[in-house]
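Colleague: Below is the sequence, then the predicted model.
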Amino acid sequence: MVDGDRQRIDKWLWHARVVRTRSAAAALAAAGHVRINGVRIDAASRPVKRGDVVTVALDRQVRVLVVTGFAERRGSATDAQALVRDETVRPETPPGSAATGSRDTGTGRPTKRDRRALDRLQGDDD
């Protein structure tokens, strides 16, 4: 339900197209991966207001979003842009530098040995 000045966090995340489904938004909030104004929430029913800062840990990155509006229904991607202002700080890569883990063109897919070496290099070994 949209009161005009607040909305449930799971509905807002879904309407703003931060996540693909509303159940995924509810699971994200219940798992504690969402903060509203710096306070971790544990319920999908927590309301957000216009101007609130929502921090979401999603897909190995942290996104900082400011609530700028609400919607009754989930609309297009252009409609979703009106609901949110993204203030995520992204590190700049110097021009001409290769991306981490990049491979030469034409070398094919990495082998299992190559993948394990990349994981060790990036510190992702389990």
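Modeller: Structure's in. What do you need?
Colleague: hey, let's count contacts and neighbours off CA atoms from now on
Modeller: Will do.
Colleague: What residues does Thr100 make contact with?
Modeller: Contacts for Thr100 (C-alpha atoms under 8 Å, 6 or more residues apart in numbering) come out as none.
Colleague: before we move on, what SS does it have?
Modeller: coil (DSSP: H, G, I helix; E, B strand; the rest coil).
Colleague: Included below, for side-by-side comparison, is a second structure:
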Amino acid sequence: MSALSSNTPSPKLRADKWLWQARFFKTRGLSAKVITGGHLRVNGQKIAKASHGVTIGDVLTFPQAKRVRVIKVTALGERRGPAPEAQTLYDDLTPEEKPVPKSPGSDGKGRPTKRDRRNLDLMKSSRLED
């Protein structure tokens, strides 16, 4: 290794800008709000400033919607491009979630209709007559 390579700092990009470029948040302001709220971890350390530098190889952990995302930075973007370009900036390490089973007895239709209630009443009354 040469002395020159050890003194050269690795390129960094602001955390809020990188999250915005990678299309995790719609605006830079939203990404900054998540960071300043104390919800971002870089390599396991809580980050409170949106200006914190992110480098290639960092692992970011943050909430998005109803799940926690674990992302490894593979590249620093030049711009906020289309989604396929943004997906090349990271590897998704988020563990797969098991689907939550539906509650028993619910067909996903919601409340029973008037017709369903009449049919239930008929079934109950026929059982009583037997």
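Modeller: On my side now, so go ahead. This one's a predicted model, so the numbers in the text were calculated from it and none came from an experiment.
Colleague: Overlay them and tell me the TM-score.
Modeller: TM-score of the superposed chains, computed with TM-score structural alignment, normalised by the length of the first structure, equals 0.72; 104 aligned residues with a C-alpha RMSD of 2.6 Å.
Colleague: Trace Leu122 of the second structure over to the first structure, please.
Modeller: Aligned by TM-score structural alignment, Leu122 of the second structure pairs with nothing in the first structure.
Colleague: Oh, that last question was meant for Val59 of the second structure, not what I typed.
Modeller: Under TM-score structural alignment, Val59 of the second structure pairs with Val53 in the first structure.
Colleague: so that match makes contact with Arg63?
Modeller: No: look at Val53 of the first structure against Arg63 with C-alpha atoms under 8 Å: they stay out of range, at 10.2 Å.
Colleague: Between those two, which is the more surrounded one?
Modeller: Counted by other C-alpha atoms under 10 Å, Val53 of the first structure and Arg63 do not tie: Val53 has more neighbours, with 22 against 18.
Colleague: which residues sit in contact with Leu60 of the second structure?
Modeller: Per C-alpha under 8 Å, 6+ apart, neighbours of Leu60 of the second structure: 40-44, 69-73.
Colleague: swap that for Lys114 of the second structure, please
Modeller: Contacts of Lys114 of the second structure (C-alpha under 8 Å, 6+ apart): none.
Colleague: which residues in the second structure does the longest helix anywhere in the first structure align to?
Modeller: As assigned by DSSP state H, the longest helix anywhere in the first structure is helix 112-122. Per the alignment by TM-score structural alignment, helix 112-122 of the first structure matches no residues in the second structure.
Colleague: same deal with stretch 13-30 of the first structure?
Modeller: Counting by TM-score structural alignment, stretch 13-30 of the first structure lines up with residues 19-36 of the second structure.
Colleague: ok so, going back, touching both of Val53 and Arg63 of the first structure, which residues are there?
Modeller: Taking C-alpha under 8 Å, 6+ apart as the contact criterion, Val53 of the first structure and Arg63 have no common neighbours.
Colleague: Next, the buried residues of the longest helix of the first structure.
Modeller: By neighbour count on 16 or more other C-alpha atoms under 10 Å, the buried set for helix 112-122 of the first structure is Leu118.
Colleague: same thing with stretch 68-86 of the first structure?
Modeller: The neighbour-count check on stretch 68-86 of the first structure (16+ other C-alpha under 10 Å) flags 69-71, 80, 83-85 as buried.
Colleague: Quick one: the helices in the second structure, in order.
Modeller: 3-7, 15-21, 28-36, 83-86, 114-129.
Colleague: now, of the ones you listed, which is deepest in the fold?
Modeller: Compared across the helices of the second structure, helix 15-21 shows the largest average neighbour count, a mean of 25 (mean count of other C-alpha atoms under 10 Å).
Colleague: Pull the distance from that helix to the chain's centre.
Modeller: Distance, stretch centre to chain centre, for helix 15-21 of the second structure: 14 Å (C-alpha atoms, centre = their mean, to the nearest Å).
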